[in-house]
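> Next one to model:
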Amino acid sequence: MLLVGLTGGIGSGKSTVADLFAGLGAGVVDTDLLARELTEPGTPTLARIVAEFGPGLLQSDGNLDRAQLRERVFADHAARTRLEAILHPPIRALMLERATRLQTPYALLVIPLLFETGSESLVERVLAVDCPQAVQIERVRRRSGLSETQIARIMA
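Down below sits the predicted model:
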């Protein structure tokens, strides 16, 4: 199976491109979705995040308060580094596990931080999605309701 790494910034159109390839029969493993799965209530990864950042990051129903975590880690580089150290190893392991189960001639591994995590060594080709920054900001604002300041922190 040919593995293609799909990467790009927030709001660049990665999900749209992945959906187009899926419609053509490609397997898709999206690491953003894996991160959500790995941080569901009761998971070891969520427990590690809470141990590192405190129980205040949990909502009353036990779900991760993603907005609060986002504010913390994008305002503090050291906190972001600690979070990535918790998240990236299990995401990578689950991504590889899911990719090996695919029965398709080629598969897209959607990895926003492909180069930053050294994941380019796992794929045979890289497809980068890009668009003007103003388009990215507008897309993210529409889908998430984040302010331009918050989006700028994420994009930095």
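
> Please count neighbours and contacts with C-alpha atoms only from this point.
OK.

> Tell me the helices and strands packed up against the longest helix anywhere in the chain.
Identified as the longest helix of the chain according to DSSP state H is helix 77-101. Helix 77-101 sits against strand 27-30, helix 31-38, helix 44-53, helix 66-75, strand 106-110, with contacts defined as 3 or more CA pairs under 8 Å, 6 or more residues apart in numbering; DSSP states H and E.

> With distance to residue 6 and mean neighbour count as new columns, can those be given to me in a markdown table?
Below are these laid out as a markdown table (distance: least, CA to CA, whole Å; neighbours: other CA atoms under 10 Å):
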| stretch | distance to residue 6 | mean neighbour count |
| --- | --- | --- |
| strand 27-30 | 9 | 22 |
| helix 31-38 | 10 | 16 |
| helix 44-53 | 24 | 16 |
| helix 66-75 | 23 | 15 |
| strand 106-110 | 5 | 24 |
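
> this one as well, want them side by side:
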Amino acid sequence: MNQRRASAPRIGLTGGIGSGKSTVAALLASAGAAILDADALSRESTASGGAAIPLIAEAFGPEFLDGDGALDRARMRSLVFADPSARARLEAIVHPLVLRGIAERTDTALQAGARLLVLDIPLLVESGHWAPALDAVLVVDCRTETQIERVMRRSGMPRAQVQSILDTQASRAQRRAVADAVLFNDCISLAALDDAVRTFARGFGL
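Down below sits the predicted model:
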């Protein structure tokens, strides 16, 4: 049985859409890191029956729930575009629930003997909430054109739609400005990326 660990380094992993962040998270997991997915916890809280649903209905109105009782993401996205303050109001509901979920999963990972905790946070820079909880930030970066091509290829979205998503996210420069380490995932083989990930992980005890 693994002995309970009182602590382990906490790394924030982030990157824009199409950067390859999910691939890096999987490589970190294969290297032995415990991955804590903030986005999955957020989706869980806003799914039908999720803890955020009653609060969202109260704050925004029941029309922001879909027929299944989950957050109507398309309607909320439109509201956020029209009223930027809506994002802060939604985050004020969802973020504490995500933090609670992260804390619970952190405890479970530490009890299992985790030596490195990786918090997978797509909007780490945009939210501004996470810095106090992290020991370092790892940014997955690539050229904007590469992001667009990857997303178009995997999703079938038109270029304009992908660009509109990119326009709502932090810029590459903004992410790199908060990074303690950057993995440039462009014109690189999976094997070379894995080597870079494992070199990074060794710096934190894996």
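
> Report the TM-score for the pair.
With the length set by TM-score structural alignment, normalised by the length of structure 1, the two chains reach a TM-score of 0.85; 156 aligned residues with a CA RMSD of 2.2 Å.

> returning to that earlier point: for the longest helix of structure 1, buried residues please.
79-80, 83, 86-87, 90-92, 94-95, 98-99 (16 or more other CA atoms under 10 Å).

> one step back: of all the helices and strands packed on helix 77-101 of structure 1, which one comes closest to residue 143 of structure 1?
helix 66-75 (13.7 Å; CA to CA).

> Give the aligned range of stretch 61-75 of structure 1 in structure 2.
Here stretch 61-75 of structure 1 aligns to structure 2 at residues 68-82, judged by TM-score structural alignment.

> Same check on stretch 7-21 of structure 1?
Using TM-score structural alignment, stretch 7-21 of structure 1 pairs with 14-28 in structure 2.

> follow-up on the earlier one: check what contacts the match of stretch 61-75 of structure 1 and list those residues.
Contact with stretch 68-82 of structure 2 is made by 46-50, 53, 56, 64-66, 86-87, as judged by CA atoms under 8 Å, 6 or more residues apart in numbering.

> likewise stretch 119-139 of structure 2?
With CA under 8 Å, 6+ apart, stretch 119-139 of structure 2 has contacts from 9-16, 25, 35-39, 169-170, 174-176, 178-183.

> circling back: take the helices and strands packed on helix 77-101 of structure 1 and lay them out in a markdown table including distance to residue 128 of structure 1.
As requested, those are exported to a markdown table (distance: least, CA to CA, whole Å):
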| stretch | distance to residue 128 of structure 1 |
| --- | --- |
| strand 27-30 | 14 |
| helix 31-38 | 15 |
| helix 44-53 | 28 |
| helix 66-75 | 23 |
| strand 106-110 | 10 |
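
> wait, which of these is closest to residue 149 of structure 1?
So among those, helix 66-75 is nearest, using CA to CA, at 10.7 Å.

> what's the mean deviation for the closest one versus structure 2?
With mean CA distance after the TM-score superposition for structure 1, helix 66-75 of structure 1 departs from structure 2 by a mean of 2.0 Å once superposed.
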